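> This is a predicted model, with the sequence first.
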Amino acid sequence: MTLAPDIQQVTAFGSQPRRDSLRQAVFLDRDGVLIRDKHYLSAVAGIELLPGVIEALRALAPHFRLIMVTNQSGVARGLFSAARLAQIHDALLAQFAQQDVHLDALYCCPHHRDGTLASYTAACAWRKPQPGMLLHAIEKWALDPARCFMLGDQDSDMLAGQGAGMPSFMIGPEQAASKHAHARYADLGQAARAMLAHAG
């Protein structure tokens, strides 16, 4: 994982030929959607996949590009380094790969305007609720936003999806409902079934 010279940290895994025709994608927040939210996760040992995530991603993969988009201001706040964050993401991707699940890309914004590290202190256009990460992927793969979905557990995720012109689903318990979400689902598995019905 490398830090781009401007304001985004990006890891992209390329596209397989069989996926070149895909014009729809599922954008996935990390904490609370794919893994349990540990509040500034700073160690590989703390990665805990949420129940049903692998099955849901396997079901979605033939129909959608799978793109993780995550704010990680812990870097800007000095809670962990960019190198440690890269280790965590490499370990997460390895866990997915062991179960034959592969993301098309991972986009990560380590910046925050109130950070304590000068090199990461910025009002970043890629930090959700700004839609920068999503818009980059839409342009890169000529995606149709109306056929894409943003999944997250925070209002910032819903607003990012809204800003990119796509439906946004809140993942979490009933009290996690958001006025900015198009729908709410208890977990990724429930959301996947709804998206597959839409894709079909």
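Received the coordinates, thanks. Residues are numbered from 1 along each chain as shown.
> C-alpha from now on. contacts and neighbour counts both.
OK.
> List the buried residues for the longest helix along the chain?
For the chain, the helix with the greatest residue count under DSSP state H is helix 82-98. By 16 or more other C-alpha atoms under 10 Å, the buried positions in helix 82-98 come out as 82, 85-89, 92, 95-96.
> Spit out the contact partners of the residue of the chain most remote from its centre.
Using C-alpha atoms, centre = their mean, the residue of the chain lying farthest from its centre is residue 118. It sits 25.1 Å away. Residues in contact with residue 118 (C-alpha atoms under 8 Å, 6 or more residues apart in numbering) are residue 76.
> sorry, back to before: pull the distance from the helix or strand following the longest helix of the chain to the chain's centre.
Using DSSP states H and E, the helix or strand that follows helix 82-98 towards the C-terminus is strand 105-109. Put simply, strand 105-109 sits 7 Å off its chain's centre (C-alpha atoms, centre = their mean, to the nearest Å).
> Could you tell me the angle between strand 105-109 and helix 82-98?
150 degrees (axes from the mean of the first three to the mean of the last three C-alpha atoms, to 10 degrees).
> how close does the residue farthest from the centre of the chain get to residue 75?
To residue 75, residue 118 is 11 Å away according to C-alpha to C-alpha, to the nearest Å.
> ditto for residue 53
Per C-alpha to C-alpha, residue 53 is found 26 Å from residue 75.
> Would you mind telling me which of those two has the busier surroundings?
Using other C-alpha atoms under 10 Å, the more surrounded residue of residue 53 and residue 75 is residue 75, with 26 against 18.
> let's bring in a second model and compare:
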Amino acid sequence: MSGVIPDQVRRPAVFFDRDGVLNRDIGYLFETSKLVWIDGAREAVRAVNDLGYFAFVVTNQSGVARGLYDEGHVHELHAWMADELAKVGAHIDAFEYCPFHPEGTVERYRRQSHRRKPAPGMIHDLLDRFPVNVERSFLVGDQPRDLEAARAAGLKGYLFSGRNLETFVRPLLQIG
């Protein structure tokens, strides 16, 4: 039996950058008490879920490489975000992050990585694990490097301005 998944069971996905898209980018966020959701972010994730799309987060977390926080903090923040999303009937199917940076101060994290955007590694890893319909999927980011990662993975990418995420995402769901 082949490992090929028929197109009819593949689902579209929205790949969200985290800081600057789902939450305000305050620089090196790792404390739940400092997370401020972008207007409409939780509702945007719920809209994605309601239409049967996968919802993924792909985020560079160089604060780990810089010694500002550790991977446990990243996991704790993502678990807290998942709990907060659940309160409004939304969920993220997978959180992916890259702790590496070539100028990191923590030696084990000081390196180039195929997972660090603008490289598409985090997206490719998700595409390997989930039955995603790439043609109907897209990424929402707030930096050019996010769109470069999307393009390198064969996805459409959209630059978010930081206003209301639900208002931004809903028309894109209609295009897909």
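In hand now; what should we look at? Keep in mind it's a predicted model, so treat the numbers as computed, not measured.
> Closest one of the buried residues of helix 82-98 of structure 1 to residue 161 of structure 1?
residue 89 (22.4 Å; C-alpha to C-alpha).
> Matching the closest one against structure 2, which residue comes up?
Here residue 89 of structure 1 is matched to residue 78 in structure 2, going by TM-score structural alignment.
> shouldn't its match be in contact with residue 94?
No - contact criterion C-alpha atoms under 8 Å: residue 78 of structure 2 and residue 94 do not qualify, at 9.7 Å.
> Now for residue 36 of structure 2, how many residues are close by?
Residue 36 of structure 2 is flanked by 13 other residues according to other C-alpha under 10 Å.
> check contacts around it.
23-24.
> what about the counterpart of it in structure 1, distance to residue 34 of structure 1?
Alignment note (TM-score structural alignment): residue 36 of structure 2 maps to residue 48 of structure 1. Using C-alpha to C-alpha, residue 48 of structure 1 is found at 9 Å from residue 34 of structure 1.
> next one: residue 87 of structure 1
Residue 87 of structure 1 is 17 Å from residue 34 of structure 1, by C-alpha to C-alpha.
> quick revisit: Serialize the buried residues of helix 82-98 of structure 1 to TSV and add fields for distance to residue 43 of structure 1.
Conversion of the buried residues of helix 82-98 of structure 1 to TSV gives the following (distance: C-alpha to C-alpha, whole Å):
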residue	distance to residue 43 of structure 1
82	12
85	8
86	11
87	8
88	7
89	10
92	11
95	15
96	17
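> ok, of the residues you listed, which one's closest to residue 63 of structure 1?
Nearest to residue 63 of structure 1 among the buried residues of helix 82-98 of structure 1, with distances taken as C-alpha to C-alpha, is residue 96, at 17.8 Å.
> Let me know how buried residue 108 of structure 2 is, in neighbour terms.
With other C-alpha under 10 Å as criterion, residue 108 of structure 2 counts 10.
> Which secondary structure state does the aligned residue in structure 1 for it sit in?
Under the alignment (TM-score structural alignment), residue 108 of structure 2 maps onto residue 119 of structure 1. Under DSSP: H, G, I helix; E, B strand; the rest coil, residue 119 of structure 1 falls in the helix class.
> any chance you could map the helices in structure 1?
Going by DSSP H, structure 1 shows helices at 53-60, 82-98, 132-141, 155-163, 188-199.
> Could I get these in a markdown table, plus columns for distance to residue 68 of structure 1?
Shown next, in a markdown table, are the helices of structure 1 (distance: least, C-alpha to C-alpha, whole Å):
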| stretch | distance to residue 68 of structure 1 |
| --- | --- |
| helix 53-60 | 12 |
| helix 82-98 | 10 |
| helix 132-141 | 9 |
| helix 155-163 | 12 |
| helix 188-199 | 13 |
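> For residue 110 of structure 1, find the nearest of those.
Short answer: helix 82-98, nearest of the helices of structure 1 by C-alpha to C-alpha, at 7.7 Å.
> which secondary structure elements does the closest one contact?
Where contact means 3 or more C-alpha pairs under 8 Å, 6 or more residues apart in numbering; DSSP states H and E, helix 82-98 of structure 1 is not packed against any helix or strand.
> so how far does it sit from its counterpart in structure 2?
Taken against structure 2, helix 82-98 of structure 1 registers an average deviation of 1.4 Å after superposition, with mean C-alpha distance after the TM-score superposition for structure 1.
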